[in-house]
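Chemist: output the structure for:
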Amino acid sequence: ALVGAAGAAALAGCAAAHRTATAVSLLGAGVVLTLVATVIAGPLLVRPLIRVLGGAFPALFGSIGRMSQRNALRNPRRTGATAAALMVGLALVGGMSVAGASMNRSIDRQIERTLGADFAVQNRNFQPFPPEVTGKVRDTPGVGTVVRQRFAAVAVALPDGKRVETTASGYDRRLDSVAHINYVHGDTAAALADGHIAMDVGFAGKHGVRPGSVLPVEFQGGRRARLTVGALTNQDAAEGFGIEGGMYFGIGTLEKYVPGTPDAALYVNAAPGTDVAQLRSHLEKTLAAYPNVQVRDQADYKKLVHDQIAVLLYLVYALLGLAIVIAVLGVVNTLALSVVERTREIGLLRAIGLARHQLRRMIRLESVVIAVFGAVLGLALGLVWGVCTQRVLALQGIRTLAIPWGTIVAVVIGAAVVGVVAALLPALRASRMNVLAAIAHE
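Modeler: Below you'll find the predicted structure:
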């Protein structure tokens, strides 16, 4: 109870924290403490949970179902220890699934809220592309508005004395036609005016920046400028990969201090009366000579993000799969020992009429209820970890919580299948016992 209370307090503190470093530290402590507490309390949870999880067995399988349920209850410590390994692996799977689903949903909503262009033209690896690409896109039949985006590494001296090195964007003046920006102060004209800069309102508040503040900015190559804060935005955008503060300015400002910066993206709208699908076909023909430069719409962006997050999740799932294999071996071992310990009992049951297929079913059901018990404990713990992880990610812009119920149901069903597979060899061994030899076993 003490370890569990400490873990719950750490997770609650993590969810309420306002600093990322503090939240991450509390999350790590909370995960470890709640995991230890659940493993310790596992045997105490066996009786109430297995009575519920196996409650339908007597109705579905008669006396065989009742015996399988009671066999799982007869040694709570062993059942709890057996389920613990599976619980740990599935808790991590559950937590990562919630975090991944929340990242996908948050970024989807951010794309829907922000991207107003019909298409974005970008390099496959997000690097700048050759200057002639911009000219060819502008000359493509059916193209209306084209807004360029460029990136620049900047170091900004802030009023609170801190110096932040980040990546800022430069845009053309018609940004409003291809993007939906939520301004707390100012507008796009003020943000992109020469000598002005815009940034996220949360970042500005944290560092004492106000509208009209003049900030010393150092560009790559050592050129220095003093830029006026012309606008503050509230985009709820995720930060990462060296991007902090959501800073951007006009391409005119960027050209003044870092001339010749290549374009990194083009946001394209179709001309009035042009079919969007037809425009995409024209753009792809125009860019056929540049295989790394791609044309993307909202759906493509979402798929790109999902694929990147999926790669990380698949790597984690592969590692956790090894842990689950070990957990399955633990279930097999426990059932095998249980069969050996109950040799005389099994012989007596067979002598009074228990058929071989009924004996195998009894052991399989016992294995299934143990595996599902571990899965339910693990997923419950994983959901709590996942929600707390999302609260940490919310400090970086991942503000939408998503619970992947389909994945959770699939994991529970998978746990039941794991239970059946783990019971195959012990059940087969038990059914092949010689009845008289088993009765005489001491």
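Chemist: could you use CA atoms for every contact and neighbour count after this?
Modeler: Fine.
Chemist: got the buried residues for stretch 145-161?
Modeler: Residues 145-159 are the ones in stretch 145-161 that count as buried (16 or more other Cα atoms under 10 Å).
Chemist: here's the other one to compare against:
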Amino acid sequence: VWVWGGPPPAAAYVAGGGDHWAAGTPPARRAAGVSPMAALADAEVAGVGKPLTVRAIVGAVVGAAGAAALAGCAAATKTASAASLLGLGVVLTLIATVIAGPLLVRPVIRVLGGAFPALFGSVGRMSQRNALRNPRRTGATAAALMVGLALVGGMSVASASMSASFDRQIDKTLGADFTVQNANFLPFTQEITDKVRGTEGVRLIVRQRFAPVAVRLPDGKRVETTAAGYDPQVDEVAHVTYTAGNSAAALADGCLGMDVTFARDHHVRLGSTLPVEFPGGRTTEMKVGALTDQGGSGGFGMQGGLFFGIATVEKYVPGGQDAALYVDKAAGTGADQLRSRLERTLKAYPQVQVRDQADYKKLVHDQIAVLLYLVYALLGLAIVIAVLGVVNTLALSVVERTREIGLLRAIGLGRRQLRRMIRLESVVIAVFGAVLGLGLGLVWGVCTQQVLALQGMTALAIPWGTIVAVVIGSAVVGVVAALLPALRASRMNVLAAIAHE
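Modeler: Predicted structure coming up:
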């Protein structure tokens, strides 16, 4: 149990203090560099500031390094090196985008706000120019939203690609009408298997059992993994892709099947004889009868993708239980009809579920969604921070433009028009951050999918609906953030504002 003063509080103080020190150092240095004559000036001249040359050079260098890391990630053939390059590329491109953000303000906002003059007249033109007035401030304001949306964009692409890959794999490999399994994937008793076998309308049942094994490989390594055992009719309920051999050879007595990538990595060939250890000290030698290629290094989901006949499991792991039953319907029996019969048969065993392909896809999607919900929670926090940043920026801008606002009101700008001008300025800043963040996130997501492809998840899916919804949501965030600053500006006393120094 940690107590106050232990490592977590100390780490929190150090991290918090370090963050604030790092955030406060650049403004402090800029403030210290202001000349006395400039400080004595009556007003700040809009658009005047130090050139952005240094930012351009540093941003280009860091961005090029990040792009090179992401390109290396996409070209890598090993998962560990690809993941390392992905992490480095994400960090460097994020830093580069934050540094170069002010450089992107003018070209991007000119495009995003290009329709404002046509839609809102002079109010739209002024709002666009106000957002362009201080690129450094606009870039810094949009940075918080950009970071959050970059994370969401990247994770959305990754999760959508994972879901699409699993869907493709399920369609490709699962051929059974139904699968009977425990909800928690634990084995079940022989009684359940017997009841399913006796259900009316069942034509075929293929059992699946698992057995922990240790295999001594030709390269000298000893790998502990879990192998699967199947009945001989496995080809009728599963679509297995073989690069050598077939199911009959893999399930024969004294033989096993293995994933081709695992075999290649450990110098195993078709026909190799491997020492295999089972629980309880039982050992034997088994011949590699087939090599499979199920689209990933995991084969059937376990390291090595080892599988053999269920008779081998019963021989070396007696008294085992079935982990799953793959069920095909008999001729003349409908899928819905058989499902209802199976569910009635298993009514006394609520932990055992009957699933078809659609159920499996939903199960995978739900598991991936848990991770995505966590990312959305982080997005909510990022949005709160971004709203506060936009509110502060607009409030400061309103104070700095007090006299300007008074003059605009004096020459006929209405309260409603003033509020609209500030809202449009806030919207274009928020959408600017969303565009940068989502663009960066899409690149991250595509590179993440390339890493996942090394594990067999080869489908790339981009959730365009989510992306469009996030852009629209960013515009709404801009409107909400502008409410208080716009209200304050519209309530200014015109004469007092004109006389403001």
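Chemist: TM-score them against each other, please.
Modeler: Once superposed, the chains reach a TM-score of 0.98 (TM-score structural alignment, normalised by the length of the first structure), with 442 aligned residues with a Cα RMSD of 1.3 Å.
Chemist: what range in the first structure matches the helix with the most length in the second structure?
Modeler: What stands out as the longest helix in the second structure, according to DSSP state H, is helix 357-400. Helix 357-400 of the second structure lines up with residues 298-341 of the first structure when matched by TM-score structural alignment.
Chemist: how much does that stretch stray from the second structure?
Modeler: Compared with the second structure after the fit, stretch 298-341 of the first structure shows a mean deviation of 0.9 Å (mean Cα distance after the TM-score superposition for the first structure).
Chemist: off-centre distance for that stretch?
Modeler: Its chain's C-alpha centre and that of stretch 298-341 of the first structure lie 15 Å apart, by Cα atoms, centre = their mean, to the nearest Å.
Chemist: quick revisit: which one of the buried residues of stretch 145-161 of the first structure is nearest Gly273 of the first structure?
Modeler: Thr145 (13.3 Å; Cα to Cα).
Chemist: which of the buried residues of stretch 145-161 of the first structure fall in strands?
Modeler: Counted as lying in strands by DSSP state E, out of those, are 145-157.
Chemist: circling back to that earlier point, what's the most distant pair in the buried residues of stretch 145-161 of the first structure?
Modeler: Thr145 and Pro159 (37.7 Å).
Chemist: which stretches in the first structure count as strands?
Modeler: Using DSSP E, strands in the first structure cover 119-123, 143-157, 163-171, 183-185, 196-200, 214-219, 224-233, 248-250, 265-270, 293-296.
Chemist: now render those strands as CSV, adding distance to Met87 of the first structure.
Modeler: Shown next, in CSV, are these (distance: least, Cα to Cα, whole Å):
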stretch, distance to Met87 of the first structure
strand 119-123, 43
strand 143-157, 45
strand 163-171, 41
strand 183-185, 46
strand 196-200, 41
strand 214-219, 51
strand 224-233, 44
strand 248-250, 46
strand 265-270, 46
strand 293-296, 41
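Chemist: which of the ones you listed sits closest to Val24 of the first structure?
Modeler: Closest among the strands of the first structure, once you apply Cα to Cα, is strand 163-171, at 21.2 Å.
Chemist: and the closest one, which stretch of the second structure?
Modeler: Against the second structure, strand 163-171 of the first structure falls on residues 222-230 (TM-score structural alignment).
Chemist: what's the answer for stretch 355-368 of the first structure, then?
Modeler: Per TM-score structural alignment, the counterpart of stretch 355-368 of the first structure in the second structure is residues 414-427.
Chemist: sorry, back to before: which stretch among the strands of the first structure comes nearest Gly386 of the first structure?
Modeler: The nearest among these, by Cα to Cα, is strand 196-200 at 26.8 Å.
Chemist: tell me the angle the closest one makes with strand 214-219.
Modeler: In terms of direction (axes from the mean of the first three to the mean of the last three Cα atoms, to 10 degrees), strand 196-200 of the first structure departs from strand 214-219 by 90 degrees.
Chemist: any idea of the angle the longest helix of the second structure forms with strand 178-182?
Modeler: 70 degrees.
Chemist: from the contact counts, what lies against helix 357-400 of the second structure?
Modeler: Packing contacts for helix 357-400 of the second structure, counted by 3 or more Cα pairs under 8 Å, 6 or more residues apart in numbering; DSSP states H and E, involve helix 135-173, helix 415-453, helix 464-481, helix 483-490.
Chemist: of all those helices, which one is nearest Thr93 of the second structure?
Modeler: Between these, helix 415-453 lies closest to Thr93 of the second structure; by Cα to Cα that is 7.9 Å.
Chemist: just the angle between that closest one and helix 464-481, please?
Modeler: Using the same axes, to 10 degrees, helix 415-453 of the second structure lies at 150 degrees relative to helix 464-481.
Chemist: mean per-residue distance, helix 415-453 of the second structure versus the first structure.
Modeler: Relative to the first structure, helix 415-453 of the second structure is 0.6 Å off (mean Cα distance after the TM-score superposition for the first structure).
Chemist: Val295 of the first structure: how many residues sit nearby?
Modeler: 21 (other Cα atoms under 10 Å).
Chemist: which residue comes closest to it once chain neighbours are left out?
Modeler: Val121 (4.7 Å; Cα to Cα, 6 or more residues apart in numbering).
Chemist: pretty sure that neighbour contacts Asn292?
Modeler: No. In this structure, Val121 of the first structure is not within contact of Asn292 by Cα atoms under 8 Å, at 10.4 Å.
Chemist: between these two, which has more neighbouring residues?
Modeler: Neighbour count, other Cα under 10 Å: between Val121 of the first structure and Asn292, Val121 has more, with 25 against 14.
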